[in-house]
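Asks: Predicted structure and sequence below. I'll ask about it afterward.
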Amino acid sequence: MGDLRRAVVLGGAGAVGSMMKRLLQAAGATVQVADVAPDACLPGDVTTPSAALLAALTHADCVVVALHERIAVPAITALSPHLAPDAVLVETASVKQHLAAAVRTHVRGSALGINPLFAPDLSPSGRNLAAVVHRPGEGVGTVLDLLRATGTRVIVTDADEHDRAMAAVQVATHASLLAFGRAVSRLGVDAGRLGALATPPYATLMALLARIIGGEPAVYQEIQTLNGYGRAARAELADALRVLAADVEAGDDTAFGTGLKDIDAFLGEEAALAREHCARLFAVTREHTRRR
């Protein structure tokens, strides 16, 4: 595993922190977890570090910051002076521009930002992970190699492109699903009856919605509130629904059809790939509805 023999994972009791802990341990590193959880080997608030945490950081080859951004930025500010000059810092925040600024200001060595675009309880093989190289170095390459070795598809980007893309991939996607759930819940039809009468699109959207509402609210709220492009994404989503409603209520068949064609033109070759993927999803949905 190169020179990454000792690692500290800040927030290592959380889902993403645990994933990174397993990754580093599987590669042979000795990993210490710093977390507010009392059973962590380095318990306590990482923004007011204990002497034991500072000592561990001084000797660590890799420091993972698996914290919500509101905590990650002050943690990086407080702890960076104690990192070894050749250590690699890895942050896992879902929004990157503020982290990039903190790293540029405070971190002396190499630094990498990652955003696993899947829930940590899923197998990483074949799944996407965004990577932002805040500051290059040997440790960055080593961590990226470890991630790729799990079968993860690593997409290298920069902080601005990452946040712009996540405004569509995460902010608009999650907002549309939550709005869908809110609307359905107010239509006066029993959820069980809706499930019994479900079409494949409804069943698929409901499955996605159920996964979100069964997750950690703070994670999804952070995605909505901290992305600088999030407000524009939600505004476009709301405007798109207003346009759709206006076209339908006006009986404007031409405008409705043009809207579909415009979306298809934007997607280009992605549309055909998405339709193939949808066919596979609907095959799974059919098996699910049979078991009801």
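Replies: That came in fine, so what should we check first? Residues are numbered from 1 along each chain as shown.

Asks: from here on, contacts and neighbour counts on C-alpha atoms
Replies: Fine.

Asks: At which residues are the helices of the chain located?
Replies: Assignment of helices within the chain using DSSP state H yields the ranges 15-26, 51-59, 69-79, 97-106, 138-149, 159-166, 173-185, 191-196, 200-213, 217-226, 230-249, 253-267, 269-290.

Asks: Which of those helices sits closest to V90?
Replies: Ranking those by their distance to V90 (criterion: CA to CA) puts helix 138-149 first, at 8.2 Å.

Asks: So what's the gap between stretch 265-282 and the chain middle?
Replies: Centroid separation between stretch 265-282 and its chain, computed with CA atoms, centre = their mean, to the nearest Å, is 22 Å.

Asks: I'd say V31 and G17 touch.
Replies: No - using CA atoms under 8 Å, V31 is not in contact with G17; the gap is 11.1 Å.

Asks: Can you pull the residues that touch both of the two?
Replies: Residues touching both V31 and G17 by CA atoms under 8 Å, 6 or more residues apart in numbering: V9.

Asks: Please name the residues that touch L177.
Replies: L205, L208, L209.

Asks: likewise A100?
Replies: The neighbours of A100, taking CA under 8 Å, 6+ apart as the test, are H134, A159.

Asks: Repeat the analysis, applying 10 Å as the threshold.
Replies: V73, E91, A111, L112, G113, V132, V133, H134, R135, D158, A159, D160 (CA atoms under 10 Å, 6 or more residues apart in numbering).

Asks: How about L226?
Replies: E69, R70, S94, V95, K96, Q97, H98, D163.

Asks: Against that first model, consider the following:
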Amino acid sequence: MNVLVVGAGSMGQWFARTVRDHAEVSVAFADTDAEAATAAAEAVGGRAVSTATEERFDAVCVAVPMPVAEAAIESYADRATALLDVTGVMTEPLAAMREHAPDSQRASLHPLFAPDNAPGNVAVVTDADGQVVETLLGALAAAGNRTFETTAQEHDAAMETVQAAAHAAVLAYGLAAADVSERFHTPVSGALADLVEQVRGGDARVYADIQATFDGADRVADAAARIADADRAEFTDLYDSL
């Protein structure tokens, strides 16, 4: 099976390496940064192709930033039997797949972890099933990932909590916290400080895309304001409502 990964970043490399290692798959990379595509191909064991390639593949996996996912899907929709994405949002990419690849196998996948933390949970919406999609999902499962079926609406609603709100809460603590000696940290503050460092180790552009795509941060801000303004009785009510 020949698979083209559009996007040579860490998630595209994770997908390519995983399916190559657990199925009979050869991989190619296309990226607007040709050097990045070449580097990814060398790192994973594959080849780089031009973004303008007319070659057909068994599968195309779109692994680009969320703001350009729909454009990438439109560009590569006619290049494969199966079209997938690992962009992290599902509603709009799946709609683009249905519009531009109505006769293809289609699936949206969201690995709920950074590649360095693989394997883990992978949310899946199989929009149009077939052998290619089943083989690729099987390869992910064979690597130890726990794939589970959901809907685009359920997934995107969940991301408001587990990504947009969670990241906002951690970043807000990091911005609000004073620089104190580690000797003073409690189990709660120490855990939060560790989460701040985990978020800081990522890519600001990815976190910005998440905040731009999903609601959730506003609810964190509202909750923090309610806590800050609460008297003792109101605070107790808020605490007890958890």
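Replies: Great, that's in hand. Since we're looking at a predicted model, the values are computed, not measured.

Asks: List buried residues within the contacts of L226 of the first structure.
Replies: The neighbour-count test (16 or more other CA atoms under 10 Å) applied to the contacts of L226 of the first structure identifies E69, S94, V95, K96, Q97, H98, D163 as buried.

Asks: Excluding residues flanking it in the chain, which one is nearest the fourth one?
Replies: Using CA to CA, 6 or more residues apart in numbering and skipping residues adjacent in sequence, the residue nearest K96 of the first structure is A159, 5.1 Å away.

Asks: With distance to A272 of the first structure and neighbour count added, can I get the contacts of L177 of the first structure in CSV?
Replies: Below are the contacts of L177 of the first structure laid out as CSV (distance: CA to CA, whole Å; neighbours: other CA atoms under 10 Å):
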residue, distance to A272 of the first structure, neighbour count
L205, 20, 15
L208, 21, 14
L209, 24, 18
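
Asks: Narrow those to the ones also in contact in the second structure, please.
Replies: Here is what carries over to the second structure from these, by both residues aligned by TM-score structural alignment, their matches' CA atoms under 8 Å: L205, L208, L209.

Asks: quick one on the thing from earlier: which residues touch the residue nearest to K96 of the first structure?
Replies: 95-101, 113, 130-134, 165.

Asks: counterpart of it in the second structure?
Replies: Alignment note: A159 of the first structure maps to A152 in the second structure; criterion TM-score structural alignment.

Asks: how close does its match sit to D21 of the second structure?
Replies: Counting by CA to CA, to the nearest Å, the separation of A152 of the second structure from D21 of the second structure is 28 Å.

Asks: In contact with the residue most central in space within the second structure, which residues?
Replies: The residue lying closest to the centre of the second structure (CA atoms, centre = their mean) is G88, at 3.4 Å. Shown in contact with G88 of the second structure (CA under 10 Å, 6+ apart): 63-66, 69, 108-112, 123, 155-156, 159, 209-210, 213.

Asks: Out of the contacts of A100 of the first structure, who's the most crowded?
Replies: When neighbours are counted by other CA atoms under 10 Å, E91 leads the contacts of A100 of the first structure with 31 neighbours.

Asks: Would you mind finding the match for that one in the second structure?
Replies: So E91 of the first structure corresponds to D85, using TM-score structural alignment.

Asks: Can you tell me how far its match is from S189 of the second structure?
Replies: In this view, D85 of the second structure and S189 of the second structure are 37 Å apart by CA to CA.

Asks: One more: P93 of the second structure?
Replies: Counting by CA to CA - P93 of the second structure and S189 of the second structure are separated by 38 Å.

Asks: higher neighbour count, those two?
Replies: Neighbour comparison, P93 of the second structure and S189: the larger count goes to P93, with 27 against 14 (by other CA under 10 Å).

Asks: which residues touch the more buried one?
Replies: P93 of the second structure touches 62, 66, 68-74, 84-87, 99, 107-108, 152, counting by CA under 10 Å, 6+ apart.

Asks: what about 8 Å?
Replies: Applying CA under 8 Å, 6+ apart, the residues near P93 of the second structure are A69, E70, I73, D85, S108.

Asks: Would you mind putting those into a markdown table with distance to V133 of the second structure alongside?
Replies: Listed next are the contacts of P93 of the second structure as a markdown table, based on distance: CA to CA, whole Å:
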| residue | distance to V133 of the second structure |
| --- | --- |
| A69 | 19 |
| E70 | 20 |
| I73 | 16 |
| D85 | 11 |
| S108 | 10 |
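
Asks: Grab the two from those that are most spread out in space.
Replies: E70 and S108 (12.3 Å).

Asks: If we go by neighbour counts, what in stretch 73-80 of the second structure is buried?
Replies: Neighbour-count burial for stretch 73-80 of the second structure, counted by 16+ other CA under 10 Å, picks out I73, Y76, A77, D78, R79, A80.

Asks: and which of those is nearest to V133 of the second structure?
Replies: Using CA to CA, the buried residues of stretch 73-80 of the second structure come closest to V133 of the second structure at A80, 11.5 Å.

Asks: Compute the distance between that closest one and A34 of the second structure, please.
Replies: 21 Å.

Asks: now do A72 of the second structure
Replies: The value you get for A72 of the second structure to A34 of the second structure, if CA to CA is used, is 16 Å.

Asks: neighbour-wise, which of the two wins?
Replies: Neighbours per residue (other CA under 10 Å) separate A72 of the second structure from A34, with A72 holding more: 21 against 16.
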